[in-house]
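Enquirer: pasting the sequence and the predicted model now:
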Amino acid sequence: MDHREIIQILNEKKKICLLIDASKYATILTNDSFKFEECLRIISKLTSDLRIINKILNKKSPKDKITSLTNILLQLYGCMLALTNGDVSQENSNDKNNIESNSIKFVKGKYGKPLLESSMPIKFSMTTDKLFSSMFLTKGLEDTEVGIDVANVINYCGSNCIDLFRDIFTEQEFNYLSTSPNATTELQKARLFTKYWSFKESYSKYTGEGLNCAFQKVNFGELTIEDDTTIKTYDLHDDIGLVLNFYSKWIDSNRVLTVCYKCSNDHKDNYIVHKRIDLRDVLNYLNGADIFD
């Protein structure tokens, strides 16, 4: 992955979605404590917030530790790219030394959502699944928060799942989920439910409210199971006075990824660029050396 490509997309498109699947590094990071600790040291060099390290170490299972580790590394990587001076020439593709000396700082929003402490208009949102992490990153979109969520069909609990989570759906959504002619098989029902869930969660990430979000106030109507071919705009004016953009994409057979951000007249696009990056490339960029050699 050419890091300058990501910087250029941020400069031109103002937004990007970054994805990491760390599964191929799970064994080595589980069995080699030195390499895992080296990753922690890289994080500690970039931010003085020890709570980030503790958050990783407090995870119980090795997979959860690696997922959390990957998520933080991606968060730092994306923010470092966004903080560069915007010159994507080879000589000035980033200003890492300056960023490292100042250290990256995060603050908590009203509901605990992490925010980058910067004078630049940079916003991000993070989401994880097992050994998978994604970041929705924007630069230059004024006065807006962002949200992202990955949802997995394996978490669908069968036909009673819709009834079990009845209180998060509007009446229109619930009726469509229950009777949609486009979701007659169990797999189709699972995929449709999962997509709705991802939409709802991405909105809660946007507000920062998490599970305290008033999900039932947000009506997405009749969603399709397939990928969104364009960015969709939802007018939530009647309930909360807000117009938001959503873009959803199946990133593999089980997982759907949805992003959410406030509408901007200056930067209207038909899609969000998704870039898959390798954990090794992220660590090389942050550390300046390959720890897996």
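Expert: Here it is on my side, so go on.

Enquirer: from now on I want contacts and neighbour counts done on CA atoms only, so please keep to that.
Expert: OK.

Enquirer: end-to-end on stretch 97-108?
Expert: 25 Å (C-alpha to C-alpha, to the nearest Å).

Enquirer: residues of that stretch that come out buried?
Expert: By 16 or more other C-alpha atoms under 10 Å, the buried positions in stretch 97-108 come out as I104.

Enquirer: ok now it, how far from the chain's centre?
Expert: Centroid separation for stretch 97-108 versus its chain: 21 Å, with C-alpha atoms, centre = their mean, to the nearest Å.

Enquirer: same thing with stretch 52-67?
Expert: That offset, for stretch 52-67, works out to 18 Å (C-alpha atoms, centre = their mean).

Enquirer: over to stretch 22-32?
Expert: For stretch 22-32, the distance to the chain centre is 22 Å (C-alpha atoms, centre = their mean).

Enquirer: flag every buried residue along that stretch.
Expert: A22, A26, L29, T30.

Enquirer: quick check, nearest of the residues you listed to R41?
Expert: R41 lies nearest to L29 out of these, by C-alpha to C-alpha, at 13.9 Å.

Enquirer: mind listing the strands for this protein?
Expert: Using DSSP state E, the strands of the chain run over 15-21, 106-108, 114-116, 122-129, 132-139, 146-152, 232-235, 243-250, 255-262, 274-276.

Enquirer: let's bring in a second one:
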Amino acid sequence: MENFIEDTKARNDIDAILVLDINSNELSDEFQFEMALRALPISWRARVLNKKIDADRKRTLCNRLLQLFGCSTISGIPIKSLRFGSIENGKPILLQQDDDNITFSMTNGENYVAMFLKRTTCGPAPYIGIDLASVKDLNDPNDLILFRDIFNLEEYTTLRNASKENVQELFAYYWSFKESYTKYTGTGISCDLKVIGAQELQNFDSFKKINRVIESKSMIFYSIWLNGPFKEILTICEQGISTKYIAPTVYRLSLKDILSYL
């Protein structure tokens, strides 16, 4: 956590991915959960408590805490003074910006919640997107046919031809690729996911960057694998055509770190 805070003070432009492990002892009992919940604005607490499953409540709480921490640190605005709004398609934004130089995107996974955020000094910060997907998203490779409508022909053929050892990882990659773009646009998965095409992929590795043109926009996608109880892949996307892409810095955080900051 200290590295991220120091970097936001030392650098003008920030390109960062914050990853928070949600399997924390800090939420192991009701008292600790309640204390963490009180760090949220009152209007946000109901969204956490309305989740019916305990794991979903913890995941939503961690997501909101990470959003507050990341936005406060990068903007210099105290936690209690932060204000958020939304733009077209409900995409969240940080208010209180004179030049719109800060942008962020959030995602929830099985083991982690994550945040992609940028601060720029040259004009408004561009839209960005992030998504986490798990190998658990395709529990049984035989269920692939159920997802036929979200893949274009090239992607679906690649999945069908993948080995049993690789198909779940490839499915998770494709899913995070498509969802990161829907987070970029703010449309959600109600859009035509076939249009968001990663196309055929072979032997993709961690820290994989690819360029694709989607809906007439040149997009950069960047992915990393996170190892935990369930293997997950994190994919970010932003508009650009840079051939010398400098990947965002990844900061791994604990809930204890964030609660101590809040």
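Expert: Yep, that arrived. For clarity, every value in this text was computed on a predicted model and none was experimentally measured.

Enquirer: where does the TM-score land?
Expert: The TM-score (TM-score structural alignment, normalised by the length of structure 2) is 0.88; 255 aligned residues with a C-alpha RMSD of 2.3 Å.

Enquirer: please identify the deepest-packed of the strands of structure 1.
Expert: strand 146-152 (a mean of 27; mean count of other C-alpha atoms under 10 Å).

Enquirer: which bit of structure 2 covers that one?
Expert: Using TM-score structural alignment, strand 146-152 of structure 1 lines up with residues 128-134 of structure 2.

Enquirer: and the matching stretch, how far from structure 1 on average?
Expert: For stretch 128-134 of structure 2, the mean deviation from structure 1 after alignment is 0.7 Å (mean C-alpha distance after the TM-score superposition for structure 1).

Enquirer: how about stretch 112-119 of structure 2?
Expert: Looks like 0.9 Å for stretch 112-119 of structure 2 (mean C-alpha distance after the TM-score superposition for structure 1).

Enquirer: what's the counterpart of Y206 of structure 1 in structure 2?
Expert: Here Y206 of structure 1 is matched to Y184 in structure 2, going by TM-score structural alignment.

Enquirer: tell me, how many residues neighbour its match?
Expert: 23 (other C-alpha atoms under 10 Å).

Enquirer: can you give me every residue that contacts it?
Expert: Neighbouring residues of Y184 of structure 2 by C-alpha atoms under 8 Å, 6 or more residues apart in numbering: S105, Y127, I128, G129, I130, C237, E238.

Enquirer: can you put the buried residues of stretch 22-32 of structure 1 in CSV and add distance to L76 of structure 1?
Expert: Output for the buried residues of stretch 22-32 of structure 1, formatted as CSV (distance: C-alpha to C-alpha, whole Å):
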residue, distance to L76 of structure 1
A22, 16
A26, 20
L29, 19
T30, 22
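
Enquirer: these: which two are farthest apart?
Expert: Within these, two members stand farthest from each other by C-alpha to C-alpha: A22 and T30, at 11.7 Å.

Enquirer: shared neighbours of the two, which are they?
Expert: Going by C-alpha under 8 Å, 6+ apart, residues that sit against A22 of structure 1 and also against T30 are I66.

Enquirer: how about the nearest residue to the equivalent of L116 of structure 1 over in structure 2, chain neighbours excluded?
Expert: Superposed on structure 2 with TM-score structural alignment, L116 of structure 1 falls opposite L94. Take L94 of structure 2 and drop its neighbours on the chain: the residue closest to it by C-alpha to C-alpha, 6 or more residues apart in numbering is F84, 4.7 Å away.

Enquirer: now the helices for the stretch 101-250 of structure 1?
Expert: Counting by DSSP state H, counting those that start in this stretch, the stretch 101-250 of structure 1 has helices at residues 161-164, 171-179, 186-207, 237-240.

Enquirer: give me the aligned partner of T233 of structure 1 over in structure 2.
Expert: Per TM-score structural alignment, T233 of structure 1 is aligned with N211.

Enquirer: can you pull the contacts of I154 of structure 1?
Expert: I154 of structure 1 touches N254, counting by C-alpha under 8 Å, 6+ apart.

Enquirer: let me fix that, I meant to ask about D278 of structure 1.
Expert: By C-alpha under 8 Å, 6+ apart, the contact list for D278 of structure 1 reads M1, I20, D21, A22.

Enquirer: was I right to think the first one contacts V282?
Expert: Right, M1 of structure 1. No: using C-alpha atoms under 8 Å as the test, M1 of structure 1 is too far from V282 to be in contact (9.1 Å).

Enquirer: higher neighbour count, these two?
Expert: The residue with more neighbours, out of M1 of structure 1 and V282, is V282; 21 against 11, by other C-alpha under 10 Å.

Enquirer: what lines up with the more buried one in structure 2?
Expert: By TM-score structural alignment, V282 of structure 1 lines up with I258.

Enquirer: wait, what's in contact with its match?
Expert: So I258 of structure 2 contacts M1, L65, L66, F69 (C-alpha under 8 Å, 6+ apart).

Enquirer: okay, it and T249 of structure 2: tell me how far apart.
Expert: 18 Å.

Enquirer: how about T103 of structure 2?
Expert: On the measure of C-alpha to C-alpha, T103 of structure 2 and T249 of structure 2 end up 16 Å apart.

Enquirer: likewise for V167 of structure 2?
Expert: According to C-alpha to C-alpha, V167 of structure 2 and T249 of structure 2 sit 29 Å apart.

Enquirer: same check on L146 of structure 2?
Expert: Distance from L146 of structure 2 to T249 of structure 2, by C-alpha to C-alpha: 36 Å.

Enquirer: what about the two, which has more around it?
Expert: T249 (13 against 8).

Enquirer: what lines up with the more buried one in structure 1?
Expert: Aligned by TM-score structural alignment, T249 of structure 2 pairs with V273 of structure 1.
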